[in-house]
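> sequence and predicted structure below; questions after.
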Amino acid sequence: MFGGPFAGFLWIGSGKWAVISLVAISAAGFAICYVGFPVLPGVDLATPASLFSIVVAVLSAALVVPFAGRFKPGRWYSHGASVLVLAFVTSYLAAFVIRSSLFQPFSMPSGSMEPTLELGDYFFVSKAAYGYGRYSAPFGLLPIEGRIWGGVPKRGDVVVFRSQNNSDIDYVKRIIGLPGDRIQMIGGLLHINGTAVKLENIGEYSSEEVQSAKLQRETLPEVISYSVIDLSDNSVGDNTREFLVPAGEYFMLGENRDNSNDSRFQMGTVPYENLVGKAVRLYWNSRGIDYSSRQTLGSPVSK
């Protein structure tokens, strides 16, 4: 049934129940995504989405039909054309508001953030975490200079952003340098303000994209730890000049240090207004990779 229970209740003349059902179905859909879909190799995201649509259609009939005799479909919104228009507009408006102000889904197209994010991961980004700017809404529909209602990004946050030299592509990296920090890589070891960050070898790592790499635990000055991988010694980004992070900008690094286009290279530092949002939670992997131990992205593991 097009529009689900929302359209059904409009059709029988019950605007109140139409709104209630819309809120309930939307909340249920978000809750399911928040919990995450089971990992089934070879099953793409369209399958659970289709199953959810079927459940909504059956639920529409089960909820609306028993109420049909209680209402008289004489209200302006209960006529066929009105139902179709309202269902269409409301669905897209709700999606626009949610994606622009609350949460937006993203997928991981590369292995630059392994092992935190793997190829095929789908995750939610919180739009409210850092407030709202020019890249908060699709197609640049919010002509905002700077940011409004903005929170302060923290070192260690995993973020989605646009770079200064390519504003058409969404990137995903971890914030390493804050405004005023001095950042440098020496022999593959991260230095912040002249002090080496603690780095421990904790094992070996392999995946579909990475045959073999050293798995390491990096611990920031704030005692926030996360895993990084090292593919080889003396790679291009293992030794850099010292970078001074400008005011209002952030230095980004990928966890896959030898295979990440980040602030060490042409991308440079990222202005505050170029942040899209904070990555907070995984809900799917299209390659059937288990993500249960990596699901929460908003709070890096503290030792």
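Noted; the coordinates are in hand.

> make it CA atoms for all contacts and neighbour counts henceforth
Fine.

> tell me how many other residues crowd Gly80.
By the other C-alpha atoms under 10 Å criterion, the neighbourhood of Gly80 contains 12 residues.

> you'd agree it is up against Leu10?
No - applying C-alpha atoms under 8 Å, one finds Gly80 not in contact with Leu10, separated by 9.4 Å.

> okay, and Leu199 sits in which element?
Element membership of Leu199 [criterion: DSSP states H and E] is strand 198-205.

> can you give me the angle the helix or strand just after that strand makes with strand 198-205?
Of the helices and strands lying after strand 198-205 in sequence (DSSP H and E), the nearest is strand 213-219. Using axes from the mean of the first three to the mean of the last three C-alpha atoms, to 10 degrees, the direction of strand 213-219 lies 150 degrees away from that of strand 198-205.

> for strand 213-219, buried residues please.
Ala213, Leu215, Gln216, Arg217, Glu218, Thr219 (16 or more other C-alpha atoms under 10 Å).

> tell me which two in those residues are the farthest apart.
Between any two of the buried residues of strand 213-219, the greatest separation by C-alpha to C-alpha is 18.8 Å, found for Ala213 and Thr219.

> now do the strand holding Leu199: everything it contacts.
Leu189, Gln211, Ser212, Ala213, Lys214, Leu215, Gln216, Arg217, Glu218, Thr219, Leu220, Ile229 (C-alpha atoms under 8 Å, 6 or more residues apart in numbering).

> nearest to Asn256 among those?
When those are compared for distance to Asn256 (C-alpha to C-alpha), Ile229 comes out closest, at 5.2 Å.

> let's bring in a second model and compare:
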Amino acid sequence: MASKAKQGNAVVETIKTIVYALLIAGIFRTLFFQPFWIPSGSMKETLLIGDFLFVNKMAYGYSYASCPSIKLRRFGIDIDAEDLCGWMKNDNGRIMGGDPERGDVVVFRHPVSGVDFIKRLIGLPGDRIQVRNGLLYINDEAVKVQDDGVFTELMEAQGPEGNPPRCANGPVGMGGACEKERQIETLPGGVSHKILNIGNEPLDNTGVYVVPEGYYFFMGDNRDNSTDSRVPRTAGGVGFVPYENLIGRADRIIFSSAGRSMLYFWTWRGDRFFKGIE
């Protein structure tokens, strides 16, 4: 009987340990850092498909979007952040809120679908944003750009989704060199970062976007391959993003894999481990 009692106590202690570990992990993820895999090429070459990073949630304070979404569909679990923290929504405010800065790389919650996006913050409340002939204008002033050669990558299926890249020198056969024009763009305030261009695309010429109070305007660094604030939500884009939808700032890449799984060690990009995000 004593042996059975000990076994029973061991099982209870194991369950308690697992529960405590999950609670601690949940609190850590909610308050401090959230893991994020880069699923698409919209932020190349700043971020590549397969980069893994932690999002700093302390940077801008906390809102309903700070709560984690728990999606384990094979087990029938689909808990959204709004299910957990929806009571904080709709005032477009934050607890211990901090102001994001132009040029930050930010993870935010899509205002309609709730999917997590990662883009660069271009427009602050009150800004006038426009793209003319592929050149970004902020408050009617063209940003400074400098040619920086060519970004080259292999034409192949990329990441878990297996999508090939788009190329400026296309069509390119599988295994060929896929090229994009690269420039260094310097935003007001001094943040410089690399942008890529494929060619003359519809979003290279836009109307003027006036960013409302309490909202932000985002763009991808891979300018011709990004669904961002240039496209309104009604047309399947992102539109203006509310302050409360910001999740956090991306500061550093922790790990990177070019393969369809992180287990494919031969595809690891060792030169990107612990790489700072500019």
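Cool, the structure landed. If you're wondering where the values come from, they're calculated on a predicted model, not measured in any experiment.

> tell me the SS of Ser167 of the first structure?
Under the three-state scheme (DSSP: H, G, I helix; E, B strand; the rest coil), Ser167 of the first structure adopts coil.

> that one and Gly29 of the first structure: what is the separation?
Distance of Ser167 of the first structure to Gly29 of the first structure, computed by C-alpha to C-alpha, to the nearest Å: 31 Å.

> now swap in Val89 of the first structure and tell me
To Gly29 of the first structure, Val89 of the first structure is 19 Å away according to C-alpha to C-alpha.

> a markdown table for the contacts of strand 198-205 of the first structure, including distance to Val55 of the first structure?
Conversion of the contacts of strand 198-205 of the first structure to a markdown table gives the following (distance: C-alpha to C-alpha, whole Å):
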| residue | distance to Val55 of the first structure |
| --- | --- |
| Leu189 | 52 |
| Gln211 | 41 |
| Ser212 | 43 |
| Ala213 | 44 |
| Lys214 | 45 |
| Leu215 | 43 |
| Gln216 | 44 |
| Arg217 | 43 |
| Glu218 | 45 |
| Thr219 | 45 |
| Leu220 | 46 |
| Ile229 | 42 |
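
> of these, closest to Gly111 of the first structure?
The shortest approach to Gly111 of the first structure among these belongs to Ile229, at 10.8 Å (C-alpha to C-alpha).

> the closest one - how many residues pack around it?
The local packing of Ile229 of the first structure (other C-alpha under 10 Å) involves 29 other residues.

> thinking again about what came up before, just flag the most distant two among the contacts of strand 198-205 of the first structure.
Across the contacts of strand 198-205 of the first structure, no pair lies farther apart than Gln211 and Leu220, at 27.2 Å, counting by C-alpha to C-alpha.

> the two: who's more crowded?
Between Gln211 of the first structure and Leu220, counted using other C-alpha under 10 Å, the more crowded position is Leu220 (20 against 9).

> in the second structure, what residue corresponds to the more buried one?
Counting by TM-score structural alignment, Leu220 of the first structure corresponds to Leu187 in the second structure.

> likewise Trp11 of the first structure?
By TM-score structural alignment, Trp11 of the first structure lines up with nothing at all.

> run through the helices of the stretch 51-200 of the first structure in chain order.
In order along the chain, the stretch 51-200 of the first structure carries the following helices (DSSP state H, counting those that start in this stretch): 80-101.

> how about the strands of it, start to end?
For the stretch 51-200 of the first structure, applying DSSP state E, counting those that start in this stretch gives strands covering 103-107, 121-126, 158-161, 171-177, 182-186, 189-192, 195-196, 198-205.

> can you put these in JSON lines and add mean neighbour count and distance to Phe243 of the first structure?
Supplementary listing: the strands of the stretch 51-200 of the first structure in JSON lines, determined by neighbours: other C-alpha atoms under 10 Å; distance: least, C-alpha to C-alpha, whole Å:
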{"stretch": "strand 103-107", "mean neighbour count": "18", "distance to Phe243 of the first structure": "30"}
{"stretch": "strand 121-126", "mean neighbour count": "23", "distance to Phe243 of the first structure": "28"}
{"stretch": "strand 158-161", "mean neighbour count": "24", "distance to Phe243 of the first structure": "20"}
{"stretch": "strand 171-177", "mean neighbour count": "23", "distance to Phe243 of the first structure": "9"}
{"stretch": "strand 182-186", "mean neighbour count": "20", "distance to Phe243 of the first structure": "5"}
{"stretch": "strand 189-192", "mean neighbour count": "18", "distance to Phe243 of the first structure": "10"}
{"stretch": "strand 195-196", "mean neighbour count": "14", "distance to Phe243 of the first structure": "14"}
{"stretch": "strand 198-205", "mean neighbour count": "14", "distance to Phe243 of the first structure": "19"}
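
> make TSV out of those strands and add distance to Trp149 of the first structure.
Output for the strands of the stretch 51-200 of the first structure, formatted as TSV (distance: least, C-alpha to C-alpha, whole Å):
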stretch	distance to Trp149 of the first structure
strand 103-107	16
strand 121-126	13
strand 158-161	17
strand 171-177	20
strand 182-186	28
strand 189-192	29
strand 195-196	33
strand 198-205	34
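
> out of those strands, nearest to Asn259 of the first structure?
Ranking those by distance to Asn259 of the first structure, with C-alpha to C-alpha as the measure, places strand 171-177 first at 12.1 Å.

> where does the closest one end up in the second structure?
Counterpart in the second structure of strand 171-177 of the first structure, with TM-score structural alignment as the criterion, is residues 117-123.

> quick one: contacts of the matching stretch?
Contact partners of stretch 117-123 of the second structure, identified using C-alpha under 8 Å, 6+ apart, comprise 42-43, 101-110, 129, 138, 187, 211, 216-221, 228.

> also stretch 28-40 of the second structure?
Here stretch 28-40 of the second structure makes contact (C-alpha under 8 Å, 6+ apart) with 47-58, 62, 66-68, 159-161.
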